[in-house]
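**Student:** build me a model from this:
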Amino acid sequence: MRDYSVPPLVEPLGSGGLADSVYELAAREPGLPQIARRESPDGSSGPWRETTAAAFAAQVLKLAKGLLTQGIGFGDRVAVMTRTRHEWTLFSFALWSLGAHVVPLYPASSTEQLRWVLADSEACAIVVEHEDHAMTVGSVVDGLPQLRHIWQLDAGCVRWLTEEGAAVGDNDVHRHRWAVMPEMTAAVIYTSGTTGRPRGCVITHRNLASECDTILAGWGRLMGEPGEQPSVLAFLPVGHVYGLMVTVMCIRGGYLLGHQPDISARELMPAIRSFRPTCLYAVPYFFEKFYAAARMMAHTAGRGEMFERAMEVSRRYAEAAEAQALGTGPGPSTGLRARHAVYDRLVYRRLRDVLGGRTRNVVSGGSTLSRELGLELAGAGIVVYDCYGLTETTCAVTAQPPGRPRFGTVGRPMPGASVHIARDGEVWVHGPTVFNGYTGRAEHAARGDSPRPDGRRAAPPGQEPPGGPHGGAPGAHAPVQYEETLRDGWLGTGDVGFLDDGYLVITGRKKDVIITSAGRSVSPLMLETRLRAHPLISQALVVGDDRPFVAALVTLDPEVLEQWRKGREQWGPSGPGYGNSPSEELEREVGRAVAAANSAFSRAESIRSFRILPEEFSVADGLVTPSLKLRRAAITRMYAAEIEELYAS
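**Tutor:** Next up, the predicted model:
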């Protein structure tokens, strides 16, 4: 199968912009709880306090009036560099009320990244979280003549701007809002930049509305129980399109939205338990850590064997239920249902309680969740709806159909979208959420050239652009469309995969495919995903380009490693690994994980050698993007000596 399409579920946004939903909901249901905040200044601690739709709309309007007094208006770009805080949502909708563009920035952005994004986006103002951020901006401001304002949240900028706008009439804001059209720019979102400079993706109001409205219409019943207001705790970085989409979807859908700025496990898990979301949006790394922590706690409490038996039953139960939903099997047997019911009381309920007790369906994006983990969580009553998308597709362009997930895939095209598999295996997508192009400077810098006067370049020879409509967006910041990326409205994703009965399976990135010196092509993604299935392994990077065989660098989860060491001490002289040093036994344990990963591949594609690294890759050291993707080139440069030793031995 090379092509698959799903008919649209909602009409595209015909008029107005994203800010309209704030004021329309306030008029329709003024008392509906809209925002949940905590008492600390950054919203990271204290009890939750609810803000109604009417009160939130009033806050947005007052802030918009303050921004108007500072010269912010139609077409202006304002960068927002904060963690996932209430103020981020407040500023975004205030800016959209004025027809301004939001430029989300990661709080951990380096000085060079900050200088590039502010210059490329031509931002005239920036909102920062605290004094350290303000000083970072101050260090690059000399080269940014267009940057007129720096507003600091922890210095009370929201209160100050609100006071400044007190004399401005409401209609001065509404006149701007009423002039916003769906095809106008809402946000310029910069890619993570795993290689080269980040590129600014121009996302319109219609793009974001189409994404959110399709999810609300097609998957809304999964967000909570009938008659219950869905509630979502946003903790994904709002500098990423995924985090942006979640906040906009909640506002448009009238969901209760909470914000959690601190995403360390120590702070995030208690926040989830106290907020009690009805649905959770996260990335595979979160679910992997969640599962590993639950497993570790069970073993620590002496219930390890029961946990392992329970998860085996969970996997088998979910496999049978999946086959039944897809029409390929009768469903779980009577005996399996009975064992599942027993473990639901003893084990599965405890897992759900960690997520607040009300979560039954969760969404995973950013990369593919392993089939094994998806099955085990689903059998425990936490069904993972895996999805796939890029910044350029305004988040998800494929998703698991409601009630019919096929674990190990990223689902079928979203309603209104199409997927095409090119001759070389690249995934092409088309639909109402596909962006209009990149900011001009970002695209020129990435290509090292200049566009033709009409902003386009000829398609490379030998390509096969599938047909489809395409439309641009007018304005002073018109996006540049390059046919290497966009061809007649179709986006070449750079990912490689295949379609199975309409379900998309992603096997890797085109640029990441390893070609060994023997000419063998290996996709590292599949091997890395299987390696991370072992609770000890936190991250894995497979290498082997122009080498005689495939090897891997792995990092270990510190908490699971500590528990493993304690368990080894408890085994005593008759336990596993007796006679080996701790490092030798650890090497053996990781070796078993490598062997398990290799079992799904041919010998030529298997990992022959590995190295355990002393610490995890992190955003702080520049080895991981803020969306938790590995920066392959940076890792291979930093660990070049270790990689050489893998092959020298």
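
**Student:** can we go C-alpha only for contacts and neighbour counts from here?
**Tutor:** Will do.

**Student:** show me what the longest strand seen in the chain is packed up against.
**Tutor:** The residue-count maximum for a strand in the chain (DSSP state E) belongs to strand 490-500. Counting by 3 or more Cα pairs under 8 Å, 6 or more residues apart in numbering; DSSP states H and E, the packing neighbours recorded for strand 490-500 are strand 418-421, strand 426-430, strand 503-509.

**Student:** do that again at 10 Å, thanks
**Tutor:** Taking 3 or more Cα pairs under 10 Å, 6 or more residues apart in numbering; DSSP states H and E as the contact definition, the neighbouring helices and strands of strand 490-500 are strand 3-5, strand 418-421, strand 426-430, strand 503-509.

**Student:** nearest to residue 101, out of these?
**Tutor:** The minimum distance between residue 101 and the helices and strands packed on strand 490-500 falls on strand 426-430, with 24.2 Å, by Cα to Cα.

**Student:** show me what the closest one is packed against.
**Tutor:** Counting by 3+ Cα pairs under 10 Å, 6+ apart, strand 426-430 packs on strand 3-5, strand 395-399, strand 418-421, strand 486-487, strand 490-500, strand 503-509.

**Student:** now the last one against strand 395-399, angle please.
**Tutor:** Same thing as strand 503-509. If you take axes from the mean of the first three to the mean of the last three Cα atoms, to 10 degrees, strand 503-509 sits at 130 degrees to strand 395-399.

**Student:** here is the second sequence; please produce its structure so I can put it next to the first one:
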Amino acid sequence: MIESSTPPLAVLDAYRNITDLLVARAQTAPEHVAFEVERADAGSTAPWRPVTTRAFSDEVRALAKGFIARGVQAGDPIAIMAPTRYEWAVADLASWFAGAVVVPIYETSSPSQVNAIVADAGVRLAIGGTASHTALLQSALTEAGGDPLGVWTMDAAASAPLADLVALGADVSDADLEARRASATQDDPATIVYTSGTTGEPKGVVLTHRNFLGQVLNIAAAYREIVNDAGNTVIFLPLAHVLARGLQLICLASGMRIAHLADPSTVVATLDTLRPTFLVVVPRVLEKIQAAAAAKAADKGLAGVWTKARETAIAWGRRAERIDAAAHPANDLSLRLRHRFFDALFYRRLRAVMGGRVGYMLSGGAALDPELSLFFRGIGVPVIEGYGLTETTAPLTGNLPGRIASGSVGSPLPGLTVRISDEGEVLARGLGVFGGYRNPAHDKGAFVDGFFRTGDLGRLDDQGRLILDGRLKDVIVTSNGKTIVPTRWESAVEADPLISHAVMVGEGKPYLSALLVLDPEQTQEWARTNGADIPPLAEPDLRAVTDPTLRMRLQASVDAANALVARSEQVRRFSVILADLEDRGIVTPTMKLRRSVVLDRASVTVEDLYL
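**Tutor:** From the prediction side, this is the model:
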């Protein structure tokens, strides 16, 4: 199969632009709780306050009037640079109500990146989350010149808070606001999202109101079992990323309650209070949950028992997939009894750690180990793996409840088509697929026959589900002419909790080697437990780690990955490195490794692998 399509489930005719989603919801369920917002008073007995749809809509409208009063015109770009928080949602929707175009900027962006985005997008007004963000934005607006309208902050205690902007709009009439809100059509730009750029320069992706409406309404229809007004979620991914913003709009339109967390490290501690029914995560989060459970079992002398529990969960997950596929599994009494025993001993506790109500998790952003997917399904929390890009307005494909197939990223979502080129590249077309970059020069080579070229390699199974095989640009050609796709080997090694990233190397070389980038937190914990001396990085850079005990520990993961691939695809030598994973020169804001940067900085280490 070289092409797979799914017809749309939703009609967009009743909507003029994105703002109609909030207007419709506010009319239908004004008193429904749309958000839970963390209180500033840490000692409060109720740390999260409810915000109804009506209250949120009122805040959005008041801020939109402030934008208009300050001089924002229809089509003007407004930049938002802040951590994930409730005020981000208010500013996002208020910008659209004022007819503006939103330009999100990752809160970790460097000054040069902020300057480049502000200048390229022609930003006129900006909102920062903190004083440091505000200062960066102010400097960028000054450097860009033109006619800036100022910078405001979400910090109520700082100068130029959003409340001042709201006060400016007191005299803007409801009629004037409504005229501006209705000014954008479905085909007008809604946002310009600058790709985080694992390779090459960042590109401004122009997404329209139609792109968002098509995705929001169709995905909500496809996943109504998960996303509905009886559920709630926690968003801790950066709202500068289109996936988090798309999820927020889907939840808002469907009545699903949202809580925001700025610091992902606090998520687990809050799950017991918020008790979400649905979570969006990256595979690394799932790996850490499993690794923490294994470590806790080992501390209690139950390492062997945990291994059996893990194997049982995977077997149970496979059984569930066979049932999904209408294949009737054998009535294995032994498996049933083991699963019941381990559910009481381990699985129930793991579900409790996640709040006890999570029915599904969505995983994206990187490849998910099929056995990890099966494990979580086996403990009672199915993982829906999906795939998409900024250029596809987040998800392009996704598994569906009752049709989860581990190892695949699912079928095209409603209104979308996936085609596989003769070279094996994944091509995309449909409602969520953008029409082009802000700079037309970037469109060169980006489309073929009306399809967007994703740059990813993949194939379709006989059910039309997409299976990813790696990045087109990451393919390695060895000196003997063998073409290698490193993804399967790298993903297998990255399942080791000590390894944050694996980078296979060997372009033009006689054999394959690899760089194993350590997870700093997990490595320090392992070092304490095993009496190893692995000093943390003294400065933000890369450093080779030669501890022999650690190398022996990681050799097992390398050997296991080698056993999964052909002999010509096996890694002969590897080096272990520590890196500053907060350095946005090395890792993108969405935690993807910038391979070319790592290989450049570790060039001496790479050359040593071929001496």
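
**Student:** possible to save the helices and strands packed on strand 490-500 of structure 1 as CSV with mean neighbour count and distance to residue 551 of structure 1?
**Tutor:** Compiled in CSV, these are given as follows (neighbours: other Cα atoms under 10 Å; distance: least, Cα to Cα, whole Å):
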stretch, mean neighbour count, distance to residue 551 of structure 1
strand 3-5, 18, 35
strand 418-421, 23, 29
strand 426-430, 25, 25
strand 503-509, 21, 17
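
**Student:** quick one on the thing from earlier: and the longest strand of structure 1, which stretch of structure 2?
**Tutor:** Under TM-score structural alignment, the alignment places strand 490-500 of structure 1 onto residues 451-461 of structure 2.

**Student:** buried set for the longest strand of structure 1?
**Tutor:** Of all the residues in strand 490-500 of structure 1, those buried under the rule 16 or more other Cα atoms under 10 Å are 490, 491, 492, 493, 494, 495, 496, 497, 498, 499.

**Student:** of those, closest to residue 601 of structure 1?
**Tutor:** Proximity of those to residue 601 of structure 1, judged by Cα to Cα, is greatest for residue 497, which lies at 16.8 Å.

**Student:** that closest one against residue 423, yeah?
**Tutor:** No. Residue 497 of structure 1 sits out of contact with residue 423 when judged by Cα atoms under 10 Å, with a separation of 11.0 Å.

**Student:** and the angle from the longest strand of structure 1 to strand 503-509?
**Tutor:** Going by the same axes, to 10 degrees, strand 490-500 of structure 1 makes 110 degrees with strand 503-509.

**Student:** strand 490-500 of structure 1 vs structure 2, average distance?
**Tutor:** Plainly put, strand 490-500 of structure 1 ends up 0.8 Å away from its match in structure 2 on average once the two are laid over each other (mean Cα distance after the TM-score superposition for structure 1).

**Student:** tell me who's in contact with the residue nearest the centre of structure 2.
**Tutor:** By Cα atoms, centre = their mean, the mean C-alpha position of structure 2 lies nearest to residue 365, the distance being 5.0 Å. Contact analysis of residue 365 of structure 2 by Cα atoms under 10 Å, 6 or more residues apart in numbering lists 243, 281-284, 385-389, 590-592.

**Student:** tell me the one of those nearest residue 403 of structure 2?
**Tutor:** Sorting these by how near they are to residue 403 of structure 2, with Cα to Cα, puts residue 385 at the top with 11.1 Å.

**Student:** so that closest one is in which element?
**Tutor:** Residue 385 of structure 2 belongs to strand 383-389 when assigned by DSSP states H and E.

**Student:** if we ignore the residues flanking it in sequence, what's nearest the counterpart of residue 24 of structure 1 in structure 2?
**Tutor:** Using TM-score structural alignment to pair residues, one finds that residue 24 of structure 1 aligns to residue 24 in structure 2. Distance criterion Cα to Cα, 6 or more residues apart in numbering; nearest residue to residue 24 of structure 2, sequence neighbours excluded, is residue 253 at 8.0 Å.

**Student:** check residue 174 of structure 1 too.
**Tutor:** residue 97 (7.1 Å).

**Student:** correct me, but the one you found touches residue 60?
**Tutor:** Yes. In this structure, residue 97 of structure 1 is within contact of residue 60 by Cα under 10 Å, at 8.2 Å.

**Student:** any common contacting residues for those two?
**Tutor:** Residues within reach of residue 97 of structure 1 and of residue 60 at once, by Cα under 10 Å, 6+ apart, are 19, 22, 23, 91.

**Student:** what about the third one, distance to residue 52 of structure 1?
**Tutor:** Pointing back at residue 23 of structure 1 there. Look at residue 23 of structure 1 and residue 52 of structure 1: by Cα to Cα, to the nearest Å, they are 12 Å apart.
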